[in-house]
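# starting from these lines, generate the structure:
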Amino acid sequence: MTERGVLLWIHGGGWRARSSEDGAALTGHGLRVLPATYRFVAEARWPAQLDDVRAAARAARDRAGGLPLLVGGDSAGAMLALHLALRGVDRPDDVAGALAYWPPVDPLATDWRRLRGGDDPWAELLGRRPAPGDPATLDVTVATHVGNGVPVLLVQGTADPAVPVSQSVGLAAALLAGGHPVHAWLTHGGHSLALDRPDIHATTATFLDTVLPPPTAPPAPANTRN
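Below is the predicted model:
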């Protein structure tokens, strides 16, 4: 398949570790998938993680050969991908789209706190408990940065035990209000769903068809006559 774009894939893991999902299943959509790494919370606090994936995005753009640059990730990596897309790498409009699978996006949501109880990775990311009016909490909240019009794909399992489905629902509403094209797929299942599951594959393909050039058909074989 002809490459249609370059996808910087940002892994999940609660900003604490690396999840096993590497985004390789997305190569079937004509994407060249390049991995990003970032410092974990044991090494650095926010916004060091955003700085790291910005640097990775610059390197991916240098390798893109003129292809559109997209950013994507799962869970905590999806949150970082959304920040990259909504805030830009070097300009507000230099990312073609974001693919965010089960992203945590709002550290102050009541159902997030109820679900996670005392295990709040946002607190480790910030170095303190998120709080209303706190500048770092405001900065890390994804919806704070809507408005540049970048297209966004959101995929979320309705039975996700780690990230409440309302995180994606609330963000979809904020993105739509901010003028973003949004594809949101709320589906059965929990956290860390397979990216090549038929419904997720189809939703991803539909989104990519709206933001990337169509695949180039292979040339027809030349007619030969004896």
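
# from now on I want contacts and neighbour counts done on CA atoms only, so please keep to that.
Fine.

# residue 99 should be in a strand, yeah?
Yes. Residue 99: assigned to a strand according to DSSP: H, G, I helix; E, B strand; the rest coil.

# nearest spatial neighbour of it, skipping sequence neighbours?
In space, and not counting its chain neighbours, residue 99 is closest to residue 72: 4.4 Å by CA to CA, 6 or more residues apart in numbering.

# am I right that the one you found sits in a strand?
Yes. Residue 72: assigned to a strand according to three-state DSSP.

# which ones are touching the closest residue to residue 116 other than its chain neighbours?
Of all residues not flanking residue 116 in the chain, residue 162 sits nearest, at 7.2 Å (CA to CA, 6+ apart). Residues in contact with residue 162 (CA atoms under 8 Å, 6 or more residues apart in numbering) are 115-116, 191.

# could you do residue 44 as well?
Applying CA under 8 Å, 6+ apart to residue 44 gives no contacts.

# helix/strand/coil for it?
What three-state DSSP gives for residue 44 is coil.

# before we move on, the earlier item: hmm, the residue nearest to residue 99 is touching residue 10, no?
Yes. At 6.1 Å, residue 72 counts as touching residue 10 under the criterion of CA atoms under 8 Å.

# mutual contacts of the two, please.
Counting by CA under 8 Å, 6+ apart, the common neighbours of residue 72 and residue 10 are 78, 81.

# now the second one, please; I'll put the structures next to each other:
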Amino acid sequence: MTERGVLLWIHGGGWRARSSEDGAALASLGLRVVAADYRFSHEARWPAQLDDVRAAARAARASAGGRPLLVGGDSAGGTLALHLALRGVDRPGDVTAALAYWAPVDPLDDEQRRRRPSGDDPWADLLGHPPAAGDPATADATVASHLGAGVPVLLVQGRDDVPVPAAQAVELAGRLLAAGHPTHLWLTHGGHALDLARPDLRAVTAAFLDNVLPAARAD
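Alright, predicted model coming up:
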């Protein structure tokens, strides 16, 4: 299949480790999938991870041959993909689209905290301290703090996701739409870390790509 764009894939794992999902299932939709690496939270605090994926995006863009650059990821990687797309690689609006699968987006979500074992908070590890209202680092790590560039966004979320409450995706979708971002939200059955090749996930991703990418071109 002719490549329609380059997808920088950012892996999940709670900013602590690498999840098994590598985004390879999306290659069949006409994307060249390029992996991004970033420092884990025990190696560096926020926003070092954003700096790292920005560097990876610059390398992916340089090798894209003029094709559109999209960014995507699962779970914590989806969070980074949203930050990268909404804030830009070098300036807001310089990424074609974001694809975020079951991404945590709100470090202050009380429901998310209640669902985790006591003392286990990936956000606190990422920031170096517990998230708090009025804290500049917490605000900076909150996805909804960076809306307005108009980048299209796909949000995919399982209704029964335990680590990431589905309400986070629903609320973010509303805020994205209000800020002028073309937004697709797929709220579906299942929990966390769904199979990207599942027919409904594949179909909604394909529909989103058809909306944001030009028709396939020959080299």
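
# got a TM-score for the two of them?
TM-score of the superposed chains, computed with TM-score structural alignment, normalised by the length of the second structure, equals 0.97; 218 aligned residues with a CA RMSD of 1.2 Å.

# helix, strand, or coil at the residue nearest to residue 116 of the first structure?
Under three-state DSSP, residue 162 of the first structure falls in the coil class.

# follow-up on the earlier one: quick check: the residue nearest to residue 99 of the first structure vs residue 131 of the first structure, distance?
Relative to residue 131 of the first structure, residue 72 of the first structure is positioned 27 Å away (CA to CA, to the nearest Å).

# so which of the two has more stuff around it?
Higher neighbour count among residue 72 of the first structure and residue 131: residue 72, with 28 against 13, using other CA atoms under 10 Å.

# how about the more buried one, what's its match in the second structure?
Residue pairing (TM-score structural alignment): residue 72 of the first structure is matched to residue 72 of the second structure.

# that match against residue 12, yeah?
No. Using CA under 8 Å, residue 72 of the second structure makes no contact with residue 12, being 10.5 Å away.

# what touches both of these two?
Taking CA under 8 Å, 6+ apart as the contact rule, residue 72 of the second structure and residue 12 both touch residue 78.

# what sits against residue 160 of the first structure?
Contacts of residue 160 of the first structure (CA under 8 Å, 6+ apart): 189-191.

# and residue 25 of the second structure, by the same measure?
With contact set as CA under 8 Å, 6+ apart, residue 25 of the second structure has these partners: 196-197.

# redo that, cut-off 6 Å
By CA atoms under 6 Å, 6 or more residues apart in numbering, residue 25 of the second structure lies in contact with residue 197.

# list the contacts for the residue most central in space within the second structure?
The centre of the second structure sits closest to residue 78, judged by CA atoms, centre = their mean, with a distance of 2.2 Å. Listed by CA under 6 Å, 6+ apart, the contact set of residue 78 of the second structure reads 72, 100-101, 103.

# most neighbours, which of those?
Counting by other CA under 10 Å, top hit in the contacts of residue 78 of the second structure: residue 103 with 30 neighbours.

# now it: how far from residue 139 of the second structure?
The spacing between residue 103 of the second structure and residue 139 of the second structure, counted by CA to CA, is 17 Å.

# and the residue nearest to residue 27 of the first structure when sequence neighbours are not counted, helix, strand or coil?
Distances taken as CA to CA, 6+ apart place residue 33 nearest to residue 27 of the first structure, at 6.4 Å, with adjacent residues excluded. Following three-state DSSP, the label given to residue 33 of the first structure is strand.

# picking up where we left off before, who wins for most neighbours among the contacts of residue 160 of the first structure?
Greatest neighbour count in the contacts of residue 160 of the first structure, by other CA under 10 Å, goes to residue 191: 19 neighbours.

# from residue 192 of the first structure, how far out is the closest residue in space to that one that isn't next to it in sequence?
Excluding its sequence neighbours, the residue lying closest to residue 191 of the first structure (CA to CA, 6+ apart) is residue 160, at 4.8 Å. Computed as CA to CA, the residue 160 of the first structure to residue 192 of the first structure distance reads 9 Å.

# residue 91 of the first structure too?
Distance, residue 91 of the first structure to residue 192 of the first structure, using CA to CA: 31 Å.

# and those two? which has more neighbours close in?
Neighbours per residue, other CA under 10 Å: of residue 91 of the first structure and residue 192, the larger number sits with residue 192, 18 against 9.

# what helix or strand does the more buried one sit in?
Assigned by DSSP states H and E, residue 192 of the first structure falls within no helix or strand.

# then residue 51 of the second structure?
Using DSSP H and E, residue 51 of the second structure maps to helix 48-62.

# picking that back up, now, which of the contacts of residue 78 of the second structure sits nearest residue 179 of the second structure?
Nearest to residue 179 of the second structure among these is residue 100, at 17.7 Å by CA to CA.

# my read: the closest one touches residue 155, true?
Yes. Counting by CA atoms under 6 Å, residue 155 is a contact partner of residue 100 of the second structure at 5.1 Å.

# to what extent is residue 102 of the first structure buried, counted in neighbours?
Neighbourhood size, residue 102 of the first structure [other CA under 10 Å]: 31.
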